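*Asks:* heads up, no residue letters with this:
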């Protein structure tokens, strides 16, 4: 079970506990357009950069480079903050969990980075996403599990009663928790 922090961690903890499997993180950061940070021009994970050329072509290269440098620094900070040792996924089924997909840019970067670790099978599992995004992932992973695909989609946060930010402390607690442990949220 590989959770995309921070929002995917509470979701992945529940799924990992139900399946009785260990959980780790797959660190990934969205590359937001400067001034419109919620608009993804790509994502970065473990040094792998995936750009959405349709969006990125409208952003000057020096701005793209600045955003990449900033997000690489945040990935390094999070890796240090979470103090983790990555799970060995070689020849195993890796289930990548996030709190939802919108464009899928972050998940594409996560999958690309994960492939380099040699899993036997990659499953993307999310509570919510647009149907077209889920269909796109069926071409790049072995399986996609998505609980709801509302039309119109709108945003990931619409699928939740509470879509508040997950803190670094909560991530550490959820990583340390085992089956049956339920750190507060």
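*Replies:* Here it is on my side, so go on. Worth saying up front: this structure is predicted, and the values here are computed from it rather than measured.

*Asks:* going forward, measure contacts and count neighbours with C-alpha atoms only.
*Replies:* Noted.

*Asks:* quick one: residue 47 and residue 27, what's the gap?
*Replies:* From residue 47 over to residue 27 the distance is 10 Å, taken as CA to CA, to the nearest Å.

*Asks:* just residue 136 next, same as before
*Replies:* Residue 136 sits at a distance of 21 Å from residue 27 (criterion: CA to CA).

*Asks:* with residue 108 instead?
*Replies:* 12 Å.

*Asks:* mind jotting down where the helices sit in the protein?
*Replies:* Applying DSSP state H to the chain gives helices spanning 8-19, 53-56, 61-82, 105-115, 131-137, 168-176.

*Asks:* what's stretch 75-91 in contact with?
*Replies:* With contacts defined as CA atoms under 8 Å, 6 or more residues apart in numbering, stretch 75-91 is touched by 23-25, 27-29, 117-121, 168, 171-172.

*Asks:* and if we set it to 7 Å?
*Replies:* Stretch 75-91 has contacts (CA atoms under 7 Å, 6 or more residues apart in numbering) with 24, 27, 117-120, 172.

*Asks:* count of neighbours near the residue nearest to residue 37 when sequence neighbours are not counted?
*Replies:* Take residue 37 and drop its neighbours on the chain: the residue closest to it by CA to CA, 6 or more residues apart in numbering is residue 31, 7.6 Å away. Applying other CA atoms under 10 Å, we find 28 residues neighbouring residue 31.

*Asks:* show me the contacts for residue 31.
*Replies:* 40-43, 67-68.

*Asks:* JSON lines please, covering those residues and showing neighbour count.
*Replies:* Listed next are the contacts of residue 31 as JSON lines, based on neighbours: other CA atoms under 10 Å:
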{"residue": "40", "neighbour count": "22"}
{"residue": "41", "neighbour count": "26"}
{"residue": "42", "neighbour count": "25"}
{"residue": "43", "neighbour count": "25"}
{"residue": "67", "neighbour count": "18"}
{"residue": "68", "neighbour count": "21"}
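
*Asks:* presented hereafter is structure B, for comparison with structure A:
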């Protein structure tokens, strides 16, 4: 069960984290304009219980952060489906064009691969007029979540909510500044990695993601 005592915030696995998170977003239940988006791959097993509880469709949002080659956690932009590209001009302007081009080419190829893999026969993601609830298994730096917010807006979402079970406090503040709303049951002061708050935290497989999407 969810533990807020002795050990602090703790989840059995991603599915359990999703159940806890679902209880925190009940205000969005039963609305026909809501869509739940799992960030691939680890966010999808968390998003599935959330979508089920809200009776909302479950989909996947593929986002590729464009990281500075020698400091990958520093983003100069992000890529999303449908050719969406978000730029951080303050960072990108300091990079050699050849480095920018190389990273964009590499991440475009990976985004295309993942889109083909996860979307299959699904139509392109269209968030026009929707409330997009973006779900991940936790926030460490928050860079991917911030990129996902911008991509969702470019895809037409009118409201973007980020929902995560646990987050580093500093990263949570940054994501709050980007999203319309952030739902996060816990932001422990002693945060080293998302995995420390899970009993089981295996790498999510493509097979698992596809199975969850097929039932969502």
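*Replies:* In hand now; what should we look at? Fair warning: this is a prediction, and the values are worked out from it, not measured in the lab.

*Asks:* hang on, the earlier thing: of residue 136 and residue 27 of structure 1, who's got more company?
*Replies:* When residue 136 of structure 1 is set against residue 27 and neighbours are counted by other CA under 10 Å, the residue ahead is residue 27, at 22 against 12.

*Asks:* would you mind measuring from that one to residue 58 of structure 1?
*Replies:* Using CA to CA, one gets 26 Å for the distance from residue 27 of structure 1 to residue 58 of structure 1.

*Asks:* what's the residue nearest the centre of structure 2 in contact with, if anything?
*Replies:* What sits nearest the mean C-alpha location of structure 2, by CA atoms, centre = their mean, is residue 39, with 3.6 Å. By CA under 7 Å, 6+ apart, the contact list for residue 39 of structure 2 reads 60-62, 135-136.

*Asks:* tell me which of these fall in strands.
*Replies:* Judged by DSSP state E, the subset of those located in strands is 60-61, 135.

*Asks:* may I ask which of those residues has the most neighbours?
*Replies:* Top of these by neighbour count (other CA under 10 Å): residue 135, with 32 neighbours.

*Asks:* can you report how many residues lie near residue 108 of structure 2?
*Replies:* 21.

*Asks:* what's the spacing between residue 199 of structure 2 and residue 49 of structure 2?
*Replies:* On the measure of CA to CA, residue 199 of structure 2 and residue 49 of structure 2 end up 18 Å apart.

*Asks:* can you check residue 192 of structure 2 too?
*Replies:* From residue 192 of structure 2 to residue 49 of structure 2 the distance is 26 Å (CA to CA).

*Asks:* of those two, who's got more company?
*Replies:* Each of residue 192 of structure 2 and residue 49 has its neighbours counted (other CA under 10 Å); residue 49 has more, 24 against 11.

*Asks:* distance check, that one against residue 19 of structure 2.
*Replies:* 6 Å.

*Asks:* now do residue 64 of structure 2
*Replies:* Distance from residue 64 of structure 2 to residue 19 of structure 2, by CA to CA: 27 Å.

*Asks:* Provide the aligned range in structure 1 for stretch 39-56 of structure 2.
*Replies:* Aligned by TM-score structural alignment, stretch 39-56 of structure 2 falls on residues 4-21 of structure 1.

*Asks:* buried ones in that stretch, by neighbour count?
*Replies:* Going by neighbour count (16 or more other CA atoms under 10 Å), the buried part of stretch 4-21 of structure 1 is 4-13, 15-17.

*Asks:* likewise for stretch 73-86 of structure 1?
*Replies:* 75, 78.

*Asks:* please say which position in structure 2 residue 73 of structure 1 maps to.
*Replies:* So residue 73 of structure 1 corresponds to residue 109, using TM-score structural alignment.

*Asks:* next one: its match from residue 188 of structure 2, what distance?
*Replies:* Distance check for residue 109 of structure 2 against residue 188 of structure 2: by CA to CA, it reads 36 Å.

*Asks:* same check, this time on residue 129 of structure 2
*Replies:* 34 Å.

*Asks:* next: residue 42 of structure 2.
*Replies:* 20 Å.

*Asks:* tell me if I'm right that residue 61 of structure 2 and residue 36 touch.
*Replies:* No: contact criterion CA atoms under 7 Å: residue 61 of structure 2 and residue 36 do not qualify, at 9.4 Å.

*Asks:* quick one: contacts of the longest strand belonging to structure 2?
*Replies:* Under DSSP E, the strand in structure 2 containing the largest number of residues is strand 71-80. Here strand 71-80 of structure 2 makes contact (CA under 7 Å, 6+ apart) with 62-68, 85-88, 91-92, 147, 151.

*Asks:* can you go through those and name the buried ones?
*Replies:* By 16+ other CA under 10 Å, these give 62-68, 85-86, 92, 147, 151 as buried.
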